[in-house]
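Peer 1: this is a predicted model, with the sequence first.
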Amino acid sequence: MSSVEPFPAEEYERRRATVRYALARLGLAAAVITAPEDVYYLSGLRNQGHFVFTALVLDTRSGAATLVAREMEAPTVAAQTGGCAFAGYADGQDPCAVLHEVVGPLGRDERRVGYQPESLSLPVAVWRGVDRVLGSPEWVDCAAAVTEAQAVRSEREIACLREAARLSAVGVRAGVAAAAGRRTGGELVGAVQEAMLSAGSDYPGFVPLVRAVRQISQEHVAWTEDPFTPTDALFFELSAAVQRYHAPLGRTVLPHGSQRGGAAAELSHAGLAAIVAGLRPGRTAQDVFGDWRSTIEAGLGRPYQRHHCGYSVGIGFPPSWMSGRVDSLRPGNTTVLRPGMTFHVQSWVLDPRLGTFARSDTALVTDDGGELLTEDAPRSPVRPA
């Protein structure tokens, strides 16, 4: 079982104070936080009730924090959160009315309200209703303030990521062990999921993704109905979760009797090493992408195009294990790296001449470069006979 303790109430109070200060500097009277990852980060609520409207309202004037959710969630809020009030709406009741009661009548000079326009948990219908009942205030995108507050992981958060990485390695080893002979994707995903959950993982934001390497470009397909033959190379991409923190990894699993995977595997590993070496404070996300692409292109002897070589990872809720906004290691991203940032780093080689091999890991930015948190997972696994 996982040995990581839950975050104490004072940790959430500190986080809210940090975000509230940033919101006040934007001149906001209040902010309506709806992204599940951010609601959890600021309150501790980690249920699966976000299929209906759920929001954390931060009042920058009084310091109050109120969770607005379905009425039946009151016991969960009481059990999981500290320092947050609760305002529930009944089934059939418009949540906008309850939200209006929480935000309250804004003063004439305080008409700026923060929100997260990119949140998947803020339906247009709800937003329009809220805008109407609040009298069409000035809505201000406050997502960056929340993202910035959690960009660098605390020691407690890193402990969660380390434990999630350990459990991710448990999952991939179980999946590889189950991949002997002719198997279905569902059987392998079941083996991975059972091993991780039994060892102490929380439910992950994504189910494990298992597919034949010939289908690797179908990047978000969990599995297909076609059974795998003993000669199929497979690709596993998965993550365990601890206190909602994820440590994803990806592995190409070669057929029984295969060697290391050839030139494509060697180049993929070299590319990943370049990413890890480049994850140093003061460099930018696009610098790291340049390190990776130049390594791959040097090995291929020609240009190579891919959209990124990793993205920020941490707290995740279905339907993703990504950490809020996708802050990728990609061209054009000038985000400066700092110690304590964490990324799912990816080195995919998909080349018609050299072959196909993909690998990914979760890495922590340190003063000396990246530290692979998932290094205990097998590097080049082979399917059993």
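Peer 2: Thanks, I have it.

Peer 1: alpha carbons only for contacts and neighbour counts from here, please
Peer 2: Will do.

Peer 1: and stretch 180-195, what's buried?
Peer 2: Counting neighbours by 16 or more other Cα atoms under 10 Å, one finds that the buried residues in stretch 180-195 are 180-181, 184-193, 195.

Peer 1: so what's Val382 up against?
Peer 2: With Cα atoms under 8 Å, 6 or more residues apart in numbering as the criterion, the residues that contact Val382 are 176, 253-258.

Peer 1: okay, the residues you listed in CSV with distance to Leu23, secondary structure and neighbour count next?
Peer 2: Supplementary listing: the contacts of Val382 in CSV, determined by distance: Cα to Cα, whole Å; DSSP: H, G, I helix; E, B strand; the rest coil; neighbours: other Cα atoms under 10 Å:
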residue, distance to Leu23, secondary structure, neighbour count
Val176, 47, helix, 22
Val253, 47, strand, 29
Leu254, 50, strand, 24
Pro255, 54, coil, 22
His256, 56, coil, 18
Gly257, 58, coil, 11
Ser258, 56, coil, 14
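
Peer 1: let's bring in a second one:
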Amino acid sequence: MHRNPFSDEELAGRVAKLRAGMDERGLDAALVSTPENIFYLTGLDHWGYFAPHLLIVPAEGDMMLVTRAMERVSIDRYVRNARFEGHTDSESAADLAVRVFRDRFHARDRSLAVAEVVREEVSDLGVKSSVGVETWSAGFSFGFGNALRDTLPDVEWRDITGLVDEMRLVKSPAEQALMRAAARVTDAAVEAAVAAISDGAAERDVVAECHAAMIRAGGDAPGFGPFIRPGARLGEEHTTWGDGQYSAGEPVFLELSGCVARYHAPIGRLVHVGSISDEDAAMAETAKAAFNAVVGALEPGQRASDVYAAWQGVVDAAGLSHYRRHHCGYAVGIGVPPSWTGGNRVTGLRADSDMEIRAGMSFHVLSWLMGTGKGDYFLSNPVLLTDKGAEILTETDFGPIVK
């Protein structure tokens, strides 16, 4: 949040690729509203994404970034490839976006109010512009969409959801370096959290040590987490620490990610306080074998369903053919709060996915065997597929970890 991590050449290549996709679809412009995608195309890393941002990408010429006027300093400092357009808090981003759009595509006077333009000049706009918009975006509300549609009736709107997201799946060498840096932060955070866990340790103290280690290791604020909570609250999925203390005989769930320049390298472990049962220790070996099967299956040309099948094959062979998961991992990289999953959808390694695996992809690979009836264990790691094969980015021991 204190620099633009990308070179001009890196950003120019991404914008050129987006424009090639726009040309294939016959688009005059694209409106990008997903925070992760705006960051990918401009390098803007800040917490201002809670308010609407709209990156207007014309087929040629300067891009324009529409957001609150108070963000001018940050955008002028960090965004080098888009013109800033700021709106006051007495109007909406849509109001300003309509004016900018009309100026750019219809050469209208900026001083005219939107209502006057709609009333007096709509019949003179001529040929419709074809504009792509991310209709499934956390940054594009129903009201925002309606405002654009209702005040720009001569625009043909086309859904481009996933166009930039697809580009982001394959990481460039610069992005891969950032993910490795994030993994070092992840390892430091896990080490600190595990060291703090003990019988009687306060949940808040454990997470405080984890956060401190993240920051000292060079990490930025992660998209969410860390998720550290007692086994009794395991099924809560996305809740965090509480006011309690950890006790001998129970596991501690730990899932977190270091973050460097918005890139994440998530990890997950169960930490057993005091001891681990024989059943759970045996399940740990199955979970590790299944994880390794996923890593072995991550090869260019494979399908996500093939990768999941490799995980399920180990699970079935262990006598757990009744056990199924919704995925054994998901694509990871850029994450803007409130998540590290890359947006409001999860691109999973699922049994029903035909997504092609390609070099440069990165995943949070999970081997989750909880509630099997024959023991419980969980581990996960960030994995990057390089030209030399799948690389586990973190170095934290697979466990079992007993404290």
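Peer 2: Nice, I can see it. Treat the numbers as computed from the prediction; the structure is a model and nothing was measured.

Peer 1: sorry, back to before: which of the buried residues of stretch 180-195 of structure 1 lies closest to Thr229 of structure 1?
Peer 2: Gly181 (6.6 Å; Cα to Cα).

Peer 1: ok, and the closest non-adjacent residue to the closest one?
Peer 2: Nearest residue to Gly181 of structure 1, sequence neighbours excluded (Cα to Cα, 6 or more residues apart in numbering): Pro230, at 4.7 Å.

Peer 1: which residues in structure 2 does stretch 185-198 of structure 1 align to?
Peer 2: For stretch 185-198 of structure 1, the aligned range in structure 2 is residues 203-216, judged by TM-score structural alignment.

Peer 1: and the matching stretch, how far from structure 1 on average?
Peer 2: Using mean Cα distance after the TM-score superposition for structure 1, stretch 203-216 of structure 2 ends up 1.4 Å from its aligned counterpart in structure 1, as a mean over the superposed pairs.

Peer 1: what is the nearest of the buried residues of stretch 180-195 of structure 1 to Leu58 of structure 1?
Peer 2: Leu58 of structure 1 has its nearest neighbour among the buried residues of stretch 180-195 of structure 1 in Gln193, at 36.4 Å by Cα to Cα.

Peer 1: tell me the helices and strands packed up against the strand or helix carrying the closest one.
Peer 2: With elements delineated by DSSP states H and E, Gln193 of structure 1 resides in helix 185-199, which encompasses its position. The elements that helix 185-199 of structure 1 packs onto, with contact taken as 3 or more Cα pairs under 8 Å, 6 or more residues apart in numbering; DSSP states H and E, are helix 155-177, strand 209-212.

Peer 1: the same query, at a cut-off of 6 Å, please.
Peer 2: The elements that helix 185-199 of structure 1 packs onto, with contact taken as 3 or more Cα pairs under 6 Å, 6 or more residues apart in numbering; DSSP states H and E, are helix 155-177.

Peer 1: how near is Gln176 of structure 2 to Leu163 of structure 2?
Peer 2: Distance from Gln176 of structure 2 to Leu163 of structure 2, counting by Cα to Cα, to the nearest Å: 21 Å.

Peer 1: let me have the buried residues of stretch 180-195 of structure 1 in CSV, adding distance to Gly314 of structure 1 as columns.
Peer 2: Supplementary listing: the buried residues of stretch 180-195 of structure 1 in CSV, determined by distance: Cα to Cα, whole Å:
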residue, distance to Gly314 of structure 1
Ala180, 32
Gly181, 35
Thr184, 30
Gly185, 27
Gly186, 26
Glu187, 28
Leu188, 25
Val189, 22
Gly190, 24
Ala191, 24
Val192, 20
Gln193, 19
Ala195, 21
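
Peer 1: among those, which one sits closest to Thr81 of structure 1?
Peer 2: Distances from the buried residues of stretch 180-195 of structure 1 to Thr81 of structure 1 were compared by Cα to Cα; the smallest belongs to Gln193, at 27.8 Å.

Peer 1: report the separation between Met179 of structure 2 and Asn146 of structure 2.
Peer 2: 38 Å.

Peer 1: so between those two, which is more surrounded?
Peer 2: Under the criterion of other Cα atoms under 10 Å, the comparison of Met179 of structure 2 against Asn146 puts Met179 first, with 30 against 12.

Peer 1: residue contacts, the counterpart of the more buried one in structure 1?
Peer 2: Using TM-score structural alignment as the criterion, Met179 of structure 2 maps onto Leu161 of structure 1. Leu161 of structure 1 makes contact with 245, 247 under the criterion Cα atoms under 6 Å, 6 or more residues apart in numbering.

Peer 1: for Val192 of structure 1, see how far away Leu161 of structure 1 is.
Peer 2: With the distance defined as Cα to Cα, Leu161 of structure 1 ends up 18 Å from Val192 of structure 1.

Peer 1: and if you look at Leu350 of structure 1?
Peer 2: 25 Å.

Peer 1: so what's the aligned residue in structure 2 for Phe289 of structure 1 up against?
Peer 2: The pairwise alignment with structure 2 assigns Phe289 of structure 1 to Tyr308, based on TM-score structural alignment. Applying Cα under 6 Å, 6+ apart, one finds that Tyr308 of structure 2 lies in contact with 349-351.

Peer 1: ditto for Ala169 of structure 1
Peer 2: If you count contacts by Cα under 6 Å, 6+ apart, Ala169 of structure 1 has them with Ala377.

Peer 1: hmm, Ser239 of structure 1 is touching Arg251, no?
Peer 2: No: judged on Cα atoms under 6 Å, Ser239 of structure 1 makes no contact with Arg251 at a distance of 11.7 Å.

Peer 1: before we move on, the earlier item: between Gln176 and Leu163 of structure 2, who's got more neighbours?
Peer 2: Neighbours of Gln176 of structure 2 and Leu163, each counted by other Cα under 10 Å, are more numerous for Gln176; the result is 21 against 17.

Peer 1: for whichever strand or helix holds Asp291 of structure 1, the distance to its chain's centre please.
Peer 2: The secondary structure element spanning Asp291 of structure 1 is helix 285-300 (assigned by DSSP H and E). Per Cα atoms, centre = their mean, to the nearest Å, the displacement of helix 285-300 of structure 1 from the mean C-alpha position of its chain is 24 Å.
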